[in-house]
Structure formats: structure tokens, C-alpha cells
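Q: heads up, no residue letters with this:
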């Protein structure tokens, strides 16, 4: 596809996705009135809508390699683009999500994230915040929910492999859940800036990391697994 074609499809996607997202977002408080199950379903609708727009307009599809677990786990996911931030709600069957505190301060939206089952964190990672994150995580896993974490902390371009944030080790130790690492290569097609390109985004589900391992070993195994599709090198954005 030419650069002009990619730019045109990117703008058409933005019009369709953000235009269609409006009604989905403004009706979030209504779903919130019906409890957590309705909110999870609402999030999956938005997630599925994004994937539909990506396939139809951008020519982007998703391939999943491996099998998802059927029991609660701590998902540690590589984060390369905005795409998986929304897509994981449907791809992983509605996990509780650890997200930036700023998002919980949006009127109505912040309340809805709490109903859905989100855990807010701040960039400072204070001791008080860490304790609260562990408490909320235990409560959500007690409901049979899995937890989704982007352990490197934020979006990173292809080729970069920053170390895991401290919050991963705290959750791993406290929740005593197996960790399922997921490698993602969305940044190749869905850069932070510029036109999106057609192709296949791969989610590679890694081998479960059992609870109770020494911190260094658990972090090493998870870091390697989430970067399995992300060889180190210069950014391709």
C-alpha cells in the first residue's frame, strides 16, 4: 500500500472509530448501573468495535498463538500501541486492568472503571499506592478475575525492551497467581505517530510462570517472554 493510501485509511479509521466510540462511551454510566457484568460486556463491545474497524478499514487482523488459561492469572502484556490497550478487554475475556490514575479522574468514566474492576496506579509508585494496589488486586482475584498488567509501564516502540516496573514484582508476590506473559508486535503496524499499515498483529501467549519463584527469575522469564516478538534494535516507527 502507498503512503498516501495508508494515510487515507488511517483518517477513515479515525473517523469511523472515534465517531462510533462516542455513543459507546457516553452510555458507559448506564451499563455501570447494572453492575460489573454489564460493564465487562460494555468494554468488550468497544473492544470488538475497534477490531472490526481495524480489519475493515485498515486491513489489520489479529492472530493468537497459544492457548489462553481458564483459571485466574496475572497477565503480563507487552505494550506497543493503543490497539491492545482496548483490544485486550475482549481478547482476554474481561480481565481487571491496571491503568493510569489520570484515567480514573475523568468524570463518569472514572466511576465506570471502578465498577468494571480497574486498579489505578500513579507514576510515583508510592508505598501507599502499592499497598492499595495489592489490596484491590486480591479482592478482584477473589471474584475469579484475572488481572492485566503492562509490566514495562507504558507504550514502547518496536525494538525497545525497558526493564519491568516494580509493581509487577509486588503483584506477583502478593497475589500468588501464575503469570501468563503475552508478546505483542502491534507497533509494526500501529505506530504512536503516523499512518497505520495493513498486516497481522500477533499475540503470542507464553508459558505460564508459576507463583513463588525468586523475583529475579520471575522477572527474567516474563521479560524474555513478552519480548519474544520484539528483537532489540532501532525503533521502526
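A: Received the coordinates, thanks. None of these values were measured; they are calculated from a predicted model.
Q: Going by C-alpha atoms from here, please, whenever you check contacts or count neighbours.
A: Noted.
Q: the helices in this protein, which residues?
A: Applying DSSP state H to the chain gives helices spanning 3-26, 28-32, 36-53, 82-91, 109-116, 127-142, 166-175, 215-226.
Q: possible to save the ones you listed as CSV with distance to residue 100 and mean neighbour count?
A: Listed next are the helices of the chain as CSV, based on distance: least, CA to CA, whole Å; neighbours: other CA atoms under 10 Å:
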stretch, distance to residue 100, mean neighbour count
helix 3-26, 18, 15
helix 28-32, 19, 18
helix 36-53, 17, 19
helix 82-91, 12, 19
helix 109-116, 11, 20
helix 127-142, 12, 16
helix 166-175, 13, 18
helix 215-226, 20, 18
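Q: Those helices: which one's closest to residue 62?
A: Closest approach to residue 62 among the helices of the chain is made by helix 36-53 (8.3 Å; CA to CA).
Q: Give me the helices and strands touching the closest one, please.
A: helix 3-26, helix 28-32, helix 82-91, helix 109-116 (3 or more CA pairs under 8 Å, 6 or more residues apart in numbering; DSSP states H and E).
Q: please redo it, this time with the cut-off set to 10 Å
A: Helix 36-53 sits against helix 3-26, helix 28-32, strand 60-65, helix 82-91, helix 109-116, with contacts defined as 3 or more CA pairs under 10 Å, 6 or more residues apart in numbering; DSSP states H and E.
Q: Turn the helices of the chain into a markdown table, including distance to residue 64.
A: Below are the helices of the chain laid out as a markdown table (distance: least, CA to CA, whole Å):
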| stretch | distance to residue 64 |
| --- | --- |
| helix 3-26 | 23 |
| helix 28-32 | 28 |
| helix 36-53 | 14 |
| helix 82-91 | 9 |
| helix 109-116 | 25 |
| helix 127-142 | 24 |
| helix 166-175 | 24 |
| helix 215-226 | 14 |
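Q: Of these, which is nearest residue 76?
A: Closest to residue 76 of the helices of the chain is helix 215-226 (CA to CA; 7.3 Å).
Q: contacting residues around residue 24?
A: Residues counted as contacts of residue 24 (CA atoms under 10 Å, 6 or more residues apart in numbering) are 18, 42-43, 45-46, 49.
Q: re the thing from before, quick one: closest of the helices of the chain to residue 184.
A: Of the helices of the chain, nearest to residue 184 by CA to CA is helix 215-226, at 7.1 Å.
Q: Against that first model, consider the following:
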């Protein structure tokens, strides 16, 4: 199969090339140019990509915190080794990124099948009729208890975290398409971050846990090494 040749009239080679160029452009930016800020409208587009992202059952078990106040960012520095510049001898993404965020994942308190939160979500967000809500509750309940065995708080939070990573990927791809750099960040102490979010950010940590951090802006310099990946034949199997 020739993927380039077998395209529909609306999917032009130019569009395909732009997508691939964006993925080649994107890299995990460790230090941003602190003088360059992402335009507010451009960042709204990144946030809209997050809001419109797909999630399992359409439950939207995520929330995006955008942390712009320097004082608030500094509260995370001591235990966010992936963002504090420890490995680059700089102030890191916390000190240089135009925009810095944390994507939160829902916990079992809200994402257990039949919870008041989910029933309200079905009614007010998805606007489902009552008979369909009953079907959703049953299907999601089987998914949790039988299909995937996701019943404990840790298991449900991990499942919600998977949805958060879909959101993260869409945010980074959207940014790359606009020539904006980004970095996903897992290098942080989960317990201390959770504690800080509850104490200093007013987050209900019974309902929300940090899944991943992310930073956006413009690179201070180009990557030192070219992007490397496995060959397509080692990445994809056709049956």
C-alpha cells in the first residue's frame, strides 16, 4: 500500500507534509527563550484542542491547570526535577516557559460507575436521556469490573491518566503545527505535588491527582542531535 498515493482528494500532499513537518519539528524543549511569549489566541487554540480531545466513554476525566504566576511555579521547583533545570544548569521549564501546566486526572471518587458526578455529567454535559444513562452506567460498570478490572482508586486514577495523555499529545501536536515548542514532564514527586496542589492551589485532591506536567514556548536553541526513531517496519505490523 502506498499511503501517499492512496489519498482522498481532500487530503493533499501539502497537508500530509505539514503534519509530518510538525512532528519532526517537535522535540522535548528543556530550555525556552524567556523573552518570547506564546500569543494568547494561539494558546487558546492549544487549550481548545485539549477540551475537544477524545476520552474513554466521553467521561472527560481530566482538568488542565495553567500556572503563569512565577510565585506559584516556584512552589513546584524543589520536587519537580524534570522541570527545574537541574539537568541543564538553568531555571528549566519552570523558569523559562511561556506557559506551564499540569494536567490532572480524576480519581475513583468521581469516576466509579454510577457516581453522582458521572450521572450529572451524562445529564448536563452529554445531555443523554434517562434510559440511555442507565445503559451507559451498565456498560461502564462492566468495563470497570469485568473487562479491564479497574476498581481501586489507583487503578481508576491510572486509567484517567491515560486519558490525560491523549489530551497532552493533542496539545503538543497543535502547538507544533503552529511552530510552538513544548515539553511533556513526568519528572516530579507525585506525593509532594499532590500535597502542594491541595494546600496552595485549592485543588480537591480527593477528586484530582496530577498526571503529567507540560510546558510551552519557543526554544532557546535548536536541538543538538537529530530526531531518531525506529524504522516503520519495526514500529508497525500489518495483518
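A: On my side now, so go ahead. This one's a predicted model, so the numbers in the text were calculated from it and none came from an experiment.
Q: TM between them?
A: Once superposed, the chains reach a TM-score of 0.28 (TM-score structural alignment, normalised by the length of the first structure), with 96 aligned residues with a CA RMSD of 4.9 Å.
Q: Redo the helices and strands packed on helix 36-53 of the first structure as CSV? Include distance to residue 38 of the first structure.
A: Converted to CSV, those look like this (distance: least, CA to CA, whole Å):
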stretch, distance to residue 38 of the first structure
helix 3-26, 13
helix 28-32, 5
strand 60-65, 25
helix 82-91, 13
helix 109-116, 8
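Q: Please name whichever of the ones you listed is nearest to residue 137 of the first structure.
A: Nearest to residue 137 of the first structure among these is helix 109-116 (12.3 Å), distances taken as CA to CA.
Q: ok, residue 66 of the second structure to residue 234 of the second structure distance?
A: According to CA to CA, to the nearest Å, residue 66 of the second structure and residue 234 of the second structure sit 37 Å apart.
Q: Comparing the two, which residue is more hemmed in?
A: More neighbours surround residue 66 than the other of residue 66 of the second structure and residue 234, with 16 against 8 (other CA atoms under 10 Å).
Q: Please name the residues that touch the nearest residue to that one once chain neighbours are set aside.
A: Of all residues not flanking residue 66 of the second structure in the chain, residue 101 sits nearest, at 4.4 Å (CA to CA, 6 or more residues apart in numbering). Applying CA under 10 Å, 6+ apart, we find residue 101 of the second structure in contact with 64-68, 73, 94, 184-185, 212-216.
Q: how about 7 Å then?
A: Residues near residue 101 of the second structure by CA atoms under 7 Å, 6 or more residues apart in numbering: 64-67, 213-215.
Q: Helix, strand, or coil at it?
A: Following DSSP: H, G, I helix; E, B strand; the rest coil, the label given to residue 101 of the second structure is strand.
Q: swap in the one 3 residues further on?
A: For residue 104 of the second structure, the reduced secondary structure class is strand; criterion used: three-state DSSP.
Q: Skipping adjacent residues, who's closest to it in space?
A: residue 210 (4.4 Å).
Q: go on, residue 115 of the first structure?
A: Among residues not flanking residue 115 of the first structure along the chain, residue 36 sits closest, at 5.5 Å (CA to CA, 6+ apart).
Q: Now do the one you found against residue 201 of the first structure, distance only.
A: 29 Å.
Q: How about residue 61 of the first structure?
A: 6 Å.
Q: okay, the two: which has more neighbours?
A: Remark: of residue 61 of the first structure and residue 201, residue 201 carries more neighbours, 20 against 15, as counted by other CA under 10 Å.
Q: How many residues are close by the nearest residue to that one once chain neighbours are set aside?
A: Once flanking residues are discounted, residue 201 of the first structure sits nearest to residue 62: 4.8 Å by CA to CA, 6+ apart. Neighbour count for residue 62 of the first structure, taken as other CA under 10 Å: 16.
Q: Enumerate every residue touching residue 62 of the first structure.
A: The contact partners of residue 62 of the first structure, by CA under 7 Å, 6+ apart, come to 200-202.
Q: Kindly recompute the last result at 8 Å.
A: 200-203 (CA atoms under 8 Å, 6 or more residues apart in numbering).
Q: Please convert those to TSV, extending it with distance to residue 137 of the first structure.
A: As requested, these are exported to TSV (distance: CA to CA, whole Å):
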residue	distance to residue 137 of the first structure
200	33
201	29
202	28
203	24
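Q: Cross those residues against strands and list the overlap.
A: 200-203 (DSSP state E).
Q: By neighbour count, which of the residues you listed wins?
A: residue 203 (22 neighbours).
Q: list the contacts for that residue?
A: By CA under 8 Å, 6+ apart, the contact set of residue 203 of the first structure is 62-65, 182-185.
Q: Among those residues, which one has the most neighbours?
A: Highest count within the contacts of residue 203 of the first structure by other CA under 10 Å belongs to residue 182, 29 neighbours.
Q: picking up where we left off before, what's the closest of the contacts of residue 24 of the first structure to residue 119 of the first structure?
A: Using CA to CA, those come closest to residue 119 of the first structure at residue 43, 15.4 Å.
Q: residue contacts, the nearest residue to the closest one once chain neighbours are set aside?
A: In space, and not counting its chain neighbours, residue 43 of the first structure is closest to residue 89: 6.2 Å by CA to CA, 6+ apart. Contacts for residue 89 of the first structure (CA under 8 Å, 6+ apart) come out as 40, 43-44, 47, 95.
Q: Please tabulate the residues you listed in TSV, including the columns distance to residue 149 of the first structure.
A: Rendered in TSV, the data for the contacts of residue 89 of the first structure read as follows (distance: CA to CA, whole Å):
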residue	distance to residue 149 of the first structure
40	17
43	17
44	17
47	17
95	10
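Q: Strand 99-106 and the longest helix along the second structure, what's the angle between them?
A: The longest helix of the second structure (DSSP H) is helix 153-177. Counting by axes from the mean of the first three to the mean of the last three CA atoms, to 10 degrees, helix 153-177 of the second structure lies at 150 degrees to strand 99-106.
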